[in-house]
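In: Following is a predicted model, sequence given first.
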Amino acid sequence: MKKGLIIIVGIAVIVGIVALTCTATVQTGYTGIVTTFGRVEDVTLEAGFHFKSPFQEIILMDNREQKSTFTTEAFSSDIQQVDITGSINYAINKSTAMNLFKEVGTDYFNKLVYPRMLEITKGVFSKYTAENLVANRQNLSESIRAGMHEELNNYGINVISISIENIDFTDAFTDAVEAKQVAAQKKLQAEIEQSQMTMETQQQAERKRINAEAEANVAKINADADAYALQVRSDAEAEANKKIAESLTEHLIRFNEIKAWDGRLPTYMAGQGTTTLPILNMAEQDKAPAESSTK
């Protein structure tokens, strides 16, 4: 009885071992690569439960999107050292997973992706000056991604994105850039102040010119008004004199002369030749005897 039980248990163990060695499970997001005594079979396994020979091994290749970080040093086109920190997102194609395993193996990131990434990153950075690197970070990332795609596409590795997360320069270069920026800001401020002063000077000159033109216009208007008023008065006086002259008659002249006479005769009267005859003032002579009789 005991011997039979031992046989049954032994058979069960053997069956269990065979079952374990003849089945395999491929997880979702992976591709199964089948090898027989180390030789890669021309077949791949999708996610799920599979039977296999006890002499075969199932190697899993991750098809999910993966992310890895990297750090490296590079030099700009003007020979400035740059410390770079970034990351890469990538995935391998299911259809080419077997060929990638044949050519590179499972450690394809360290053997293929990472070295290519460092090489291309340094090449891209060398095309820019140090001052232009920070401003062109997006262009840097896209250029590296394009270079990586060209290098890795034949291996079935899809480079989804490259991100340049940090760019550090040496302290000496950073200080030089800061000094240059300060100098540029001071220069710009001086130019702005000079421009403002020039503008104010021009505005003052323009205001003076406008005021001078306005004063000249006012003076001209006043002069024209005075001349016009004088002309009007002159015309009025001339017209009045004309009317007065037209209204004078000989009788009116004689009347005005008589009206203006004070009753006195001239003392002398011119005669013929050069003889001047005295004219007696009869009023005064009549007045003299009267005064004598009174005395």
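Out: Structure received.
In: Going by C-alpha atoms from here, please, whenever you check contacts or count neighbours.
Out: Fine.
In: What ranges does the stretch 1-150 of the chain have for its strands?
Out: Counting by DSSP state E, counting those that start in this stretch, the stretch 1-150 of the chain has strands at residues 23-26, 30-36, 39-45, 48-51, 56-62, 66-75, 81-92.
In: same check, this time on the stretch 151-295 of the chain
Out: Assigned by DSSP E, counting those that start in this stretch, the strands in the stretch 151-295 of the chain fall at 157-169, 268-270, 276-278.
In: Make JSON lines out of those strands and add mean neighbour count and distance to Ala130.
Out: Below are those laid out as JSON lines (neighbours: other CA atoms under 10 Å; distance: least, CA to CA, whole Å):
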{"stretch": "strand 157-169", "mean neighbour count": "18", "distance to Ala130": "8"}
{"stretch": "strand 268-270", "mean neighbour count": "11", "distance to Ala130": "125"}
{"stretch": "strand 276-278", "mean neighbour count": "12", "distance to Ala130": "127"}
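In: here comes the other one, which I'd like you to weigh against the first:
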Amino acid sequence: MIITIITIMDCIIRMLALVIYVATTQKSEDNVINVINTARLILLAGIVLVLLITIIAIVPAGHVGVLNTFGVVSEYELQSGLHFKLPWQEVVLFSIKTNELKETADTPSDEGLTVTLEVSILYRIDGTKAGEIFKTVGTNYEQVIIEPTFRSIVRGVTAEYDAKSLYTSQREIVASKITDQLRPKLKERGILIESVLLRSVTLPTQVRNSIERKLVADQEAQQMDFVLAKEQK
């Protein structure tokens, strides 16, 4: 907004300078008066325009606004649309759309192995809690609230499973358990978790190769059992 006001003032000054230049080149008194009146209108229009910019706040769709008056935060949130405010008041915007936070975490498994998880956290802000978030945390709530809480929970959850389970059949269960534990902790802070998606699990190379060899061996054994059972029929 400050940049917009500066731009408008710059245009007004340029226009006034042009009007003054024209006035100094006029020989007729009537023309000089007309030029002066024009300058007054330009100045008045500029003042009105700047005033309108400072007292009007637009909250875009999918956002809420928090009204900040010299550090005093209003008790209510501004919904999307046009709002009037005092020139010295600031409107801080918070998106209430679904956001994706991508996290990479190195966590221990049940055997003490380090497992790297790549996770997507889908969340949104509770529009009725935006003012409280701004007062207690600020606008960097991802770094202050979501990321530390997620890392703490994911370490506790993965420690309950061995590396093979995390790498194969238990991935959806792990993601569901992380979601169930993360949701209530962040809800009380005004952040609503929609889901946690476990995009990939990376194990130490030797462990991964061992698991993959065992999976191949299990599949071959199952196939052999199927063939033998079919031949016996």
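Out: Good, I have the coordinates. Every value quoted in this text rests on a predicted model; they were computed, and no experiment measured them.
In: where does the TM-score land?
Out: Once superposed, chain against chain, the TM-score is 0.76 (TM-score structural alignment, normalised by the length of structure 2); 196 aligned residues with a CA RMSD of 2.5 Å.
In: can I get the strands of the stretch 1-150 of structure 1 in a markdown table with mean neighbour count and distance to Asn139 of structure 1?
Out: As requested, those are exported to a markdown table (neighbours: other CA under 10 Å; distance: least, CA to CA, whole Å):
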| stretch | mean neighbour count | distance to Asn139 of structure 1 |
| --- | --- | --- |
| strand 23-26 | 18 | 40 |
| strand 30-36 | 21 | 33 |
| strand 39-45 | 14 | 39 |
| strand 48-51 | 12 | 42 |
| strand 56-62 | 21 | 30 |
| strand 66-75 | 14 | 16 |
| strand 81-92 | 18 | 14 |
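In: Same list (the ones you listed) but as TSV, adding distance to Ala12 of structure 1.
Out: As requested, the strands of the stretch 1-150 of structure 1 are exported to TSV (distance: least, CA to CA, whole Å):
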stretch	distance to Ala12 of structure 1
strand 23-26	16
strand 30-36	26
strand 39-45	28
strand 48-51	19
strand 56-62	22
strand 66-75	42
strand 81-92	41
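In: between these, which one is nearest to Ser141 of structure 1?
Out: Nearest to Ser141 of structure 1 among the strands of the stretch 1-150 of structure 1 is strand 81-92 (9.1 Å), distances taken as CA to CA.
In: with structure 2 superposed, average distance for that closest one?
Out: Compared with structure 2 after the fit, strand 81-92 of structure 1 shows a mean deviation of 1.1 Å (mean CA distance after the TM-score superposition for structure 1).
In: From the contact counts, what lies against that strand?
Out: With contacts taken as 3 or more CA pairs under 8 Å, 6 or more residues apart in numbering; DSSP states H and E, strand 81-92 of structure 1 sits against strand 66-75, strand 157-169.
In: What span of structure 2 is the first one aligned with?
Out: Meaning strand 66-75 of structure 1. Using TM-score structural alignment, the residues of structure 2 aligned to strand 66-75 of structure 1 are 99-108.
In: and the matching stretch, how far out from the chain's middle?
Out: Distance, stretch centre to chain centre, for stretch 99-108 of structure 2: 15 Å (CA atoms, centre = their mean, to the nearest Å).
In: How about the contacts made by the residue nearest the centre of structure 2?
Out: Most central in structure 2 under CA atoms, centre = their mean is Asn99, positioned 5.5 Å from the mean C-alpha point. Residues near Asn99 of structure 2 by CA atoms under 8 Å, 6 or more residues apart in numbering: Leu122, Tyr123, Arg124.
In: Let me know the closest of those residues to Arg213 of structure 2.
Out: Leu122 (34.5 Å).
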